[in-house]
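>>> Sequence first, predicted model second:
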Amino acid sequence: MKTFIDQLFAQLPTQNAPGLALAVVQKGKCVLQQNYGLANLAENTAINSSTVFDIGSTAKQFTAACVALLIENGDLNLEDNVQTFVSNLPDYGYPLQIKHLIYHTSGLKDYLELAYLRGMDEHAYYNTAYALQLLLHQPDLNFVPGDEERYSNSNYLLLGHIVTQVSGQSLREFAHQHIFEPLGMHNTHFHDSFAEITPHKAVGYLPDPKGGYQEFTSKIDVVGDGGLYTTIEDLTRWDQNFYDNQLGKQNPDLIKLMGTPGRLNDDTAFEYGFGLILGNHQGKTVQRHGGAFAGYCAELLRFPKEKLSVIVLANLATLSPWTIAEQVAEVFLGNAPLPSVAWAPAHAPTSPSLQLSKELLTQYTGGYDLGAATPLEVIQEAGQLLLKYGAEDILQLTPQAEGIFTEPEYNIVIEFKQSKGARVPFMVFRTPDQEIIAAKVPINHHVDIEGLKPYTGSYYCATLKVVYDLFVTEKGLQLSIDFNPPFLLHITDTDFAEGKIGSFRFFRNNDRSIREFTLNTGRADYLQFIKL
């Protein structure tokens, strides 16, 4: 079994590269624990079972467990109103309850999205108080609580805050006393101070476009939706508790609660529990959750009926631990492993050794319809293919074989296909989460500068306290936020536009002049920007 797993991981770079820790837990025992790559490239420190990783959103199940313990103790109820514990949270006109936060049915805008829309990214510093203020200034929701299930990090940010309000302890303190200490998870904590030094912590990495890797350091001091530091060894202890609960009153009902799916207002059940995605893989019931943040990525995949779990912790953003976990699980379930191409692009980008002719590359260029408002465009420059994804993002494609290209930053695999009547009529666009067949379509590069001028100007969003500047260049209509690089907006229809941050709809006065626009991003909708 170990030999087969090693063969599966043979495609990982073996020298001077980040990597991962892997554990397989079967019937309550860790039957395999393997480590690959380096925790710290500068110090040449290898990953081992005690290496500490940030597990991103995989942390949500621990915040949910804290809430479950408070419910078990009678200190909290799923029907409690959120405003009882979060002062100054607006009254949205509908009941907003703890269950809506747990199951992502609240309609709350995602605070990470709101921060990004203010011009901040994962490199910026902000803390829980700042994130809460972003939420408190949003007067409305994306939808009526309970009508939909839509993932939002704000839900678990608030749950972490509520744990503190109810218990009188920080989330870090409560989780340590009631979860980590009882289970012997001595190298696990909610990391609520980015400047705090953590022994044996892996460094998170991104591929460097010039080759090799670059460090990714986050300064965000927010926990609840993420922010958990842990080890592969500690997570095996956590997994074992799902079969023999040692927390709280040691009642199996606690574990049952965590695996209970949510329900919408119309009583439709959906596949999310207490910080756990509830679904199936190859016809088998699973509980799982992944995470990706600041160069780290993780997956905890559990087959409760088979009593099998696979845990993957990585310190390279372009690895796909969810795919890796599924492949390893297939081996232990006695099935043939899935194709491993989905996470092959995790290698560091290098100068391509495969040289393709200019004529062949030209055949691949053009627009491809992915079903979005703006076609994806493949262009050729200096003997290389570039991918224009969205309004302006340009990514370099590395040839792996004739017709097959990869892009490591977003873990993209592109395969150009041939059929009768055309050399390259379509492409297959793959990421770890999806596969899309994209037909080739024409691209219109004409820029109607005069037609775009009415959209120009400065627009203010009162709920975000930010100004967006729209202006026209020879490239088209562009948008800038503070000192961030501008990006293109693509007019898809009269007064509708698409950009890298979302969808725009413009509204006019009686004299046909533009007065405002609304911005929808999926995780933050109905944001109003008034023209100054």
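All right, it came through fine.
>>> from here on, contacts and neighbour counts on C-alpha atoms
Noted.
>>> Which stretches in the stretch 101-250 of the chain count as strands?
Here the stretch 101-250 of the chain has its strands, by DSSP state E, counting those that start in this stretch, at 125-127, 189-190, 205-207, 213-215, 219-221, 228-230.
>>> Buried residues in the longest helix anywhere in the chain, which are they?
Longest helix of the chain, by residue count under DSSP state H: helix 153-167. Under the neighbour-count criterion of 16 or more other C-alpha atoms under 10 Å, helix 153-167 has 153, 154, 155, 156, 157, 158, 159, 160, 161, 162, 163, 164 buried.
>>> Name the residues that touch that helix?
60, 63-64, 66-67, 70, 75-76, 85-86, 98, 100-102, 104, 106, 108-112, 128, 132, 135, 169-171, 174, 222-225 (C-alpha atoms under 8 Å, 6 or more residues apart in numbering).
>>> how about a cut-off of 7 Å?
Here helix 153-167 makes contact (C-alpha atoms under 7 Å, 6 or more residues apart in numbering) with 60, 63, 67, 85, 101-102, 104, 108-111, 170-171, 223-225.
>>> let's bring in a second one:
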Amino acid sequence: MAMSRMVEIAVGLALIACSAIGQPKGPADPTDRKLKAKIDLLASKIVAKEGPGFSVAVVKDQKILLCEAYGLANVETGTPMTTETVLNVGSVSKHFTAWAILLLEQRGLLSTADDVHKHLPELPGYGSPLTLAHLLYQTSGLPEYLKLFKYAGLFPSDHRTFSDVHEILKAGAGLEYPPGTRWSYSNTNYALLAEIIQRRTGQTFSAWIQDNLFGPLGMGRTRVPESEVAIVEDRAESYWCSEGALKKYITNARIPGPTLVYTSAADMARWMLNFRNNQIGGAALFEKLCTPGRLTSGEEAPYAMGLAQGQYRGNATVGHAGSDAAFVSDMTYCPQSDLGVAVLCNSANIDPLEVRNAVLDLVLFGETSLKRTESKTRAAPPFPSGEAGALRERLLGTYRLEGGGDLVCLSVDGEETWGTYLGQGNVRLIPKDGGSVSNAEGDIVVRALAPEAGPAEKIELNLKGTLLTASRIPESTKEPAGPAAVTGLYYSPVLGAVYSITREDGRLKVSQRRSVGTHDLACAGKDILVCSLGELRLARDAAGDVTGFTLWHESVGGFSFSRVYLGGKPARG
């Protein structure tokens, strides 16, 4: 489920040991031996002793070059990772869902041109047609449910199912933009597609995809668990390293379609060989799956059906990256050379792209040497006082991105500095040389642009290579009509959440007891308060009393909150 997140363009394929799919055994090709030696060396550098690891499979020209596994599937029990170990491949699951939709279209059970309301009539009207193709191409305008859950106060560890997504959408969560006019990555699209598959087939998504995709290809290990307590043979646990300690990531999310396919390197080989041999679906289906969508402007979208098109050193690719819990994965398939790579990791601190790139560099370009990247687990030191502390004070505040309207908030929690973007999650920031701050990985950097001294009026954000500029929102502690005019409790029926506006230490704050947390509010205009969650646009009655607000953020739309008075509304005056 991977990305509070921006689409990662990658793709893939996987393989299995020769004996596992009945291919003849024989002496390894020189390329095979070099590839194994290279990945063995890489694994020795990125897999900690007695720690979690990864499995990798490589196929080319319908032959298996490599299928190996490294590290532990379960650290507590010391169970080793094997090519039969099953891992959650996160958003790599999306192309399985898209493939299932196209199979149903082949069989006449639906059309990708169908309006979504034909299959889900209970959803509200959106003012213009919303089709299955819009869902597949990620051009629907439907908000990301992970963001909706954040605003509703749900934690990642909460038990979350499709019904949670369904209820928020039925209650009136609107579109970010008219369908087909823009592109934005949203897991909501593929959650709805999985539900449509269930309604059209009369089977659970798990059962249908098992019977019609995985089973016919002999993918006996692959499944979509129907509950968090389902027994999945040889399932790996997932881990991440935090503050120098290895921790197990536990999630109770059960929303199939965008994620939740558990598979092995061996099974992925069987599946991805189907890209060329067309045993399930045929060549026309695969071609449609890989063809990008088009916006109403005629511009090509950066996404096909559950797959993204890209390039690696001049070679065209299709595929997807994945992330769910602390599982991370990548599939990359190069159609022109019939080369596929699948990397499945059970540690968020292992970069599957590093493994994938090592494979592509050798197979496509004959490069046997490793190109190492800096560790992703570098410790973040405390933010010091003095010059770096002054830099922090210069940057603190709320900013609006130029051209997009999104809000960025830089704030302090104790001795730590944090940045919040898109109203989701926080990233800890540490000082860097050159008058900037960054996350521990160094791929998110913030620096002041102007003026040269005092609070920055403009900042530059480098978000993993994307440069953005944001302007400070002038802050004022003056409230629209005094403390009593705004402070109180507010309820949103769409989110099912209660927010509280309070005054603490001379500042207005908005909070929610669960995952929303507490955020400083700044006045940005008449009856407009802003924080990293978005804009709070106040509503008043004829007497001028605040009766509620609309919480607006471009990435999720607007949510209406009504004021709640415990014990009755107080008398005026």
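Noted; the coordinates are in hand. Computed from a predicted structure; not experimentally measured.
>>> Provide the TM-score value for the superposition.
After superposition, the two chains reach a TM-score of 0.83 (TM-score structural alignment, normalised by the length of the first structure), with 514 aligned residues with a C-alpha RMSD of 3.9 Å.
>>> After superposing, tell me the mean distance of the longest helix of the first structure to the second structure.
Once the two models are superposed, helix 153-167 of the first structure sits on average 1.3 Å from its counterpart in the second structure (mean C-alpha distance after the TM-score superposition for the first structure).
>>> which stretches of the second structure form helices?
Using DSSP H, helices in the second structure cover 30-46, 93-106, 116-119, 132-137, 145-152, 162-170, 187-201, 205-209, 265-277, 282-290, 352-365, 387-395, 483-486.
>>> packing partners for the first one?
Meaning helix 30-46 of the second structure. strand 63-70 (3 or more C-alpha pairs under 7 Å, 6 or more residues apart in numbering; DSSP states H and E).
>>> could you redo the last one with a cut-off of 10 Å?
In terms of contacts (3 or more C-alpha pairs under 10 Å, 6 or more residues apart in numbering; DSSP states H and E), helix 30-46 of the second structure is packed against strand 54-60, strand 63-70, helix 352-365.
>>> Give me whichever of the helices of the second structure is most buried.
Greatest average neighbour count among those goes to helix 132-137 (a mean of 26), per mean count of other C-alpha atoms under 10 Å.
>>> okay, that one sits on what stretch of the first structure?
Counting by TM-score structural alignment, helix 132-137 of the second structure lines up with residues 98-103 of the first structure.
>>> rewinding a little: go through the helices of the second structure and name the closest to residue 492 of the second structure.
Residue 492 of the second structure lies closest to helix 145-152 among those, at 8.8 Å (C-alpha to C-alpha).
>>> which residue is nearest the middle of the first structure?
Nearest to the mean C-alpha position of the first structure, by C-alpha atoms, centre = their mean, lies residue 292 at 5.4 Å.
>>> ok, residue 329 of the first structure touching residue 32?
No - with contact defined as C-alpha atoms under 10 Å, residue 329 of the first structure does not count as touching residue 32 (11.7 Å).
>>> who touches both of these two?
Shared contacts of residue 329 of the first structure and residue 32 (C-alpha atoms under 10 Å, 6 or more residues apart in numbering): 24, 310.
>>> Aligned counterpart of residue 204 of the first structure in the second structure, please.
Using TM-score structural alignment, residue 204 of the first structure pairs with residue 238 in the second structure.
>>> no, scratch that, I was asking about residue 57 of the first structure
By TM-score structural alignment, residue 57 of the first structure lines up with residue 91.
>>> Its match: how many residues sit nearby?
Counted with other C-alpha atoms under 10 Å, residues neighbouring residue 91 of the second structure total 30.
>>> Then residue 474 of the first structure?
Residue 474 of the first structure has 9 nearby residues by other C-alpha under 10 Å.
>>> Spit out the contact partners of it.
446, 447, 448, 449.
>>> swap in residue 16 of the first structure?
37, 38, 40, 41, 42, 44, 45, 46, 212, 213.
>>> Return the member of these nearest to residue 302 of the first structure.
The closest of these, once distances to residue 302 of the first structure are taken by C-alpha to C-alpha, is residue 37, at 24.5 Å.
>>> pretty sure the match of residue 57 of the first structure contacts residue 255?
No - at 11.7 Å, residue 91 of the second structure does not count as touching residue 255 under the criterion of C-alpha under 10 Å.
>>> what's the span of stretch 392-404 of the first structure, first residue to last?
In stretch 392-404 of the first structure, first residue to last residue: 23 Å (C-alpha to C-alpha, to the nearest Å).
>>> typo on my end, stretch 548-564 of the second structure
In stretch 548-564 of the second structure, first residue to last residue: 9 Å (C-alpha to C-alpha).
>>> same thing with stretch 350-366 of the first structure?
This stretch, stretch 350-366 of the first structure, spans 25 Å end to end (C-alpha to C-alpha).
>>> and it, how far out from the chain's middle?
Chain-centre distance of stretch 350-366 of the first structure: 31 Å, with C-alpha atoms, centre = their mean, to the nearest Å.
>>> Touching it from outside, list them.
For stretch 350-366 of the first structure, contacts defined as C-alpha under 10 Å, 6+ apart pick out 207-212, 375-387, 397-403, 415-417, 422-427, 440-443.
>>> try it again with 6 Å
211, 377, 378, 379 (C-alpha atoms under 6 Å, 6 or more residues apart in numbering).
>>> who's in contact with the first one?
With contact set as C-alpha under 6 Å, 6+ apart, residue 211 of the first structure has these partners: 349, 350.
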